[in-house]
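Undergrad: Need a 3D model of the sequence below.
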Amino acid sequence: MSKTLPRTLLAVLLATLFPFVVYSDSGPDRLPDFGDSAGALISPRQERALGEAFMRSVRRQARLVDDPLIHTYIRQLGRKLVAASDMPAYPFSFFVVEDSAVNAFAGPGGYIGIHTGLITAAEYESELAGVMAHEIAHVTQRHLLRAYESARQMSLPTAAATIAAVLLGAAAGSTDAAIAGATAVQAGSIQYQLNFTRANEKEADRIGIQMLAGAGIDPSGMPAFFERLYQSNRLYGAGNIPEFLSTHPVTSDRMAETQERAREMAGGGRRDSLAFQLVRTRLLVLSSPGPRQLLPALPAQGTPAQRYGRALVLARTGHPRQAEDLLRQLHASDPDRIMYRIDLAQQLLEQGRREQGLALLKATLVLYPGDLAVGRAYAEALLAAGRDRDARDVVLALLRDETARTPDLYALWARSTSRKGPAWETRFASAEAYYLQGNLPLAIDQLEQALALKGLTEYDQARIRSRLEFFKARQAERTKRE
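TA: A predicted model of the protein is given here:
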């Protein structure tokens, strides 16, 4: 993976992508009139395509957390919030960016990015959920798409120059130059968009608080977290301002309004959850360069999250039996907890007790069919045991969930067929993984290799050709833009 995409550059990239999407149906000199803020600024199909392109760009330029347990928790929390929104059927996708900055962002098409720094900075689940609800509200209230209005009078050369400045600067690793180039071309437009976004922060707060209450989560988590960030900004000065405050300015007036709205909506919502504390602890341990140093803060007789963290540290520092003992204790006290079951199974597998580990994972998948974390862990274990076809069946079942389709899962599908499964399927799965990573040339190459193989059925050929034509069309569009 390449280095993490700076949030400032990402904001500029978003700002420049919006006016780019719909050139083809407009005249030669100006972007089209998109209508007012309350209208349909972009078709659902265009928005989806833009969101997918945005996500591929993020995967190319940022380091994403691929830990299935962390990813699954964030997806589940996000889905709970979306279910309480006024767009419960909208296809939101949630992902975690490996970045210590305290921040989150909403991209086009409902793609919501959560920084690892935000997860570890939050003290309770309601605080993390408050930020996520705020970002979801930016999407449901169409704040991102309203940025089209500032691009009405932008000429195509200006838009093209801006995109070129950002993309060339990012490709060269000179993000400062990219931002400077973009600012020189359309500083006024970007400033307008930033101001416009600030004007909608209060609306996102209000809708987000309603979302929290509807999801059964304590709405005071949002203002409590904002207050802590605000106080840290005052304490440490502008030079150390949390990233979230840079992109989501918090004033004393806005904070007071948010606190008042939270009080009005208060009604016994959940402040915290063990799942959040386990994920937060897991993230702290897995991201620590020296996990052994964490042991004093993770007593063997502490809270479940502390004991879980201690087990992870012991597992990472060469003490598998001690880790297993702690995980068995936790599992006995909370037998249906997915995280305990998966990590206990991993310890059994790593100690050579393969059948016990596989049995525990299989039983867990029966309890939680379709769970991404369980399914991936089970498929990996099956592959290690040489049961490739069984692993393939597990992966294909997971891929039925469109929101679970990540490069890692497609790569796992490819691995499950690389030794025993049809060669075309290995290349087909690899092509899908490359496509989601934004690498169209390699995706096309894999499908062309697949199509050249002998023994393909007519159905196989049709399936490969269909995706190959789609990838080539996307590549032609990209080449034309460049």
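Undergrad: Could you use CA atoms for every contact and neighbour count after this?
TA: OK.
Undergrad: can I assume Val96 sits in a strand?
TA: Yes: membership of Val96 in a strand is supported by DSSP: H, G, I helix; E, B strand; the rest coil.
Undergrad: wait, it sits on Gly117?
TA: No: Val96 is beyond contact range of Gly117, at 9.9 Å (criterion: C-alpha atoms under 8 Å).
Undergrad: Which one of the two is surrounded by more residues?
TA: Val96 (23 against 20; other C-alpha atoms under 10 Å).
Undergrad: To compare against the first, here's the next sequence to fold:
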Amino acid sequence: MDWPDGRGDPGPALAGGSSKKLQGIVERVQADRFLVDSSWVVPASGALFTGKARQVGRIKTGYWAEVDGKWREGGIFRADRIKTDEDYPGHTFQGQLKSQGLQEADKIGKGKQAYTHPEVVAYVSNIGMSVVPEWAKSQFKFQFGVIRDPTLNAFALPDGSIFVHTGLLARVENDSQLAAILGHEATHVTQRHGARGYKKQLTTFLPAMIGAEIVGTAVGDDKNSFVKAATALGLNLTLSAAVNGYGRSQEDQADRVGMRYMVEAGYDPTPAPRVWDIFNETYGDQSKVENFFYGNHSTNAARKKNQQEEIRRHYSDPAALKITRPVNEEGYQKAMLPLTRDNSMLDFEAKRYPLAKAGFERVLRHLPEDPASLTYLGRIARLSSDQPGRFPEAEERFRKAIQSDPRYPDAHRELGRLLASQKKRSEAKAQLKQYLDLAPVDAPDRRDVRAELAKL
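TA: Okay, the predicted model is just below:
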């Protein structure tokens, strides 16, 4: 989206008359202005140009720019000093990092934790490609993948490979929120955050990660299988991006630029700040390694406030917005139903029962007779020792699952176990036998069920 008169132009918060500094990759150039760090920059009268270009007309897309100046009404950054260069800090590392990123992305895509449901992956990829700016598509081979992991995480590699965990996709509520997340990740690629921060990562984060693994220190959640798998495969770029992120200033820049990407793609930015509430509801406002955007980042509360201010100052004028992709909560959640169910099973296995329950309940709002969700909700009810009515609720769930699909074996197994615990041996035996008749011959718990049956 162009902002020819500067109205509604996004950028860091207005700061009265104080001097500010912007820096980043130049993304667009118009007759008298250029776009950097999501903001249109206009030289002030008598502005000092240093470096490669000595006037706006000689600045090219892809140049590195550092500008000092002040904000004016409407969001335009009036620059007193403009320094440009053909090369950005760390550019000598970019080729190496792109090659390594591509190799690591290939390993992730072929790994056991790659989530390959075709419709889900296509849905994520379509939204991801929609927020990638056109100029960047010729410079990077963007690809989007999904990782089977219940933590709330997403990360980008320098080659343009972007991955989202099932845990995050299962809790995002609509297309606009996902567009904000993927826009944020795309910014890490387009702004070359990997190369720009490479030296710091080498001297701080990676040695700490390696040391933590050597001494057995838990990196975030000690059951985070993705972190363990990435460590075992030696995916250093992946660990750096997924665990530590790119540092506070670059993460904050990705929030700003990523929001511009989603707005220019036609998404409504209004739901975006709600993402930070989702994080707080899940983890609280703390820095944990399993949370995306974390590490050295601003807190969730601060980032939510920053995004709300961005919207209020720069995207609140309906006349300046061209929303061609309205908020689509119903469509998004329906598209994610297989993933939401699968991720809730992962939450259940990790004993994150409240999160698992919320996920299965979301599935049932769209598929009220889904036997797997009903069965798992019954199991969660049975495990809820603080609820006096847990056994009747569990039994009701199991029986409804069987009524929905009599050939779903797990519902028979769980109902049989519940009845056995209540000394209802005859019906318990019938249900356990039914499970053995329906379950695959290589079901891992067949031996256990036979042993339970023998005790009855």
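Undergrad: TM between them?
TA: The TM-score (TM-score structural alignment, normalised by the length of the second structure) is 0.46; 262 aligned residues with a C-alpha RMSD of 4.9 Å.
Undergrad: What are the buried residues along the helix or strand containing Ala122 of the second structure?
TA: Secondary structure from DSSP states H and E places Ala122 of the second structure in helix 118-131. Neighbour-count burial for helix 118-131 of the second structure flags Val120, Val121, Val124, Ser125, Ile127, Gly128, Met129, Ser130, Val131 (criterion: 16 or more other C-alpha atoms under 10 Å).
Undergrad: what are the ranges of the strands in the first structure?
TA: 93-97, 104-106, 111-115 (DSSP state E).
Undergrad: Contacts for the second one, please.
TA: Think strand 104-106 of the first structure. Outside strand 104-106 of the first structure, the residues that touch it by C-alpha atoms under 8 Å, 6 or more residues apart in numbering are Ile112, Gly113, Ile114, His115, Leu118, Val131, Met132, Glu135, Ile136, His138, Val139, Phe244.
Undergrad: thought the first one was touching Ala137?
TA: Right, Ile112 of the first structure. No: between Ile112 of the first structure and Ala137 there is no contact under C-alpha under 8 Å: 10.8 Å.
Undergrad: Counting neighbours, go ahead and name the busier of these two.
TA: Ranked by neighbour count (other C-alpha under 10 Å), Ile112 of the first structure and Ala137 place Ala137 first, with 28 against 22.
Undergrad: hang on, the more buried one packs against Leu212?
TA: No: using C-alpha under 8 Å, Ala137 of the first structure makes no contact with Leu212, being 11.0 Å away.
Undergrad: give the contact list for Glu185 of the second structure.
TA: Glu185 of the second structure neighbours (C-alpha under 8 Å, 6+ apart): Ala154, Phe155, Ala156, Ile162, Ala254, Gly258.
Undergrad: any idea how far the fifth one lies from Phe155 of the second structure?
TA: Spelled out, that is Ala254 of the second structure. Distance of Ala254 of the second structure to Phe155 of the second structure, computed by C-alpha to C-alpha, to the nearest Å: 12 Å.
Undergrad: repeat for the last one
TA: The gap separating Gly258 of the second structure from Phe155 of the second structure is 13 Å, by C-alpha to C-alpha.
Undergrad: And for Ala47 of the second structure, the neighbour number?
TA: 17.
Undergrad: Surely it forms part of a strand?
TA: Yes: judged by three-state DSSP, Ala47 of the second structure forms part of a strand.
Undergrad: So it sits against Gly69, correct?
TA: No: Ala47 of the second structure sits out of contact with Gly69 when judged by C-alpha under 8 Å, with a separation of 9.4 Å.
Undergrad: Need the overlap of contacts for these two.
TA: Ala79, Asp80, Arg81.
Undergrad: wait, doesn't the last one sit right on Val67?
TA: Yes: using C-alpha under 8 Å, Arg81 of the second structure is in contact with Val67, at 5.5 Å.
Undergrad: Name the residue in those two with the higher neighbour count.
TA: A count of neighbours by other C-alpha under 10 Å puts Val67 above the other of Arg81 of the second structure and Val67, at 24 against 17.
Undergrad: which parts of the strand or helix carrying Lys107 of the second structure are buried?
TA: Counting by DSSP H and E, the element that carries Lys107 of the second structure is helix 94-110. For helix 94-110 of the second structure, the neighbour count (16+ other C-alpha under 10 Å) marks Gln94, Leu97, Lys98, Gln100, Gly101, Leu102, Glu104, Ala105, Ile108, Gly109 as buried.
Undergrad: Let's have those residues in a markdown table, adding distance to Glu213 of the second structure.
TA: Shown next, in a markdown table, are these (distance: C-alpha to C-alpha, whole Å):
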| residue | distance to Glu213 of the second structure |
| --- | --- |
| Gln94 | 27 |
| Leu97 | 23 |
| Lys98 | 26 |
| Gln100 | 22 |
| Gly101 | 22 |
| Leu102 | 24 |
| Glu104 | 20 |
| Ala105 | 22 |
| Ile108 | 20 |
| Gly109 | 24 |
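Undergrad: what about stretch 346-354 of the second structure, how long is it end to end?
TA: First-to-last residue span, stretch 346-354 of the second structure, C-alpha to C-alpha: 12 Å.
Undergrad: Same check on stretch 400-415 of the second structure?
TA: Note: stretch 400-415 of the second structure ends 11 Å apart using C-alpha to C-alpha.
Undergrad: Run through the helices of the stretch 151-300 of the first structure in chain order.
TA: 156-171, 175-199, 201-214, 221-236, 243-247, 252-265, 274-286 (DSSP state H, counting those that start in this stretch).
Undergrad: looking at the contacts of Glu185 of the second structure, which has the most residues close by?
TA: Busiest of the contacts of Glu185 of the second structure [other C-alpha under 10 Å] is Ala156, holding 31 neighbours.
Undergrad: any idea how far that one is from Lys228 of the second structure?
TA: Distance from Ala156 of the second structure to Lys228 of the second structure, by C-alpha to C-alpha: 18 Å.
Undergrad: Give me the three-state assignment for Val146 of the second structure.
TA: In the three-state summary, Val146 of the second structure is assigned as strand, counting by three-state DSSP.
Undergrad: Show the contacting residues for Glu16 of the first structure.
TA: Not quite, residue 16 of the first structure is Thr, not Glu. By C-alpha under 8 Å, 6+ apart, the contact list for Thr16 of the first structure reads Ala159, Thr162, Ile163.
Undergrad: Sweet, I'm off.
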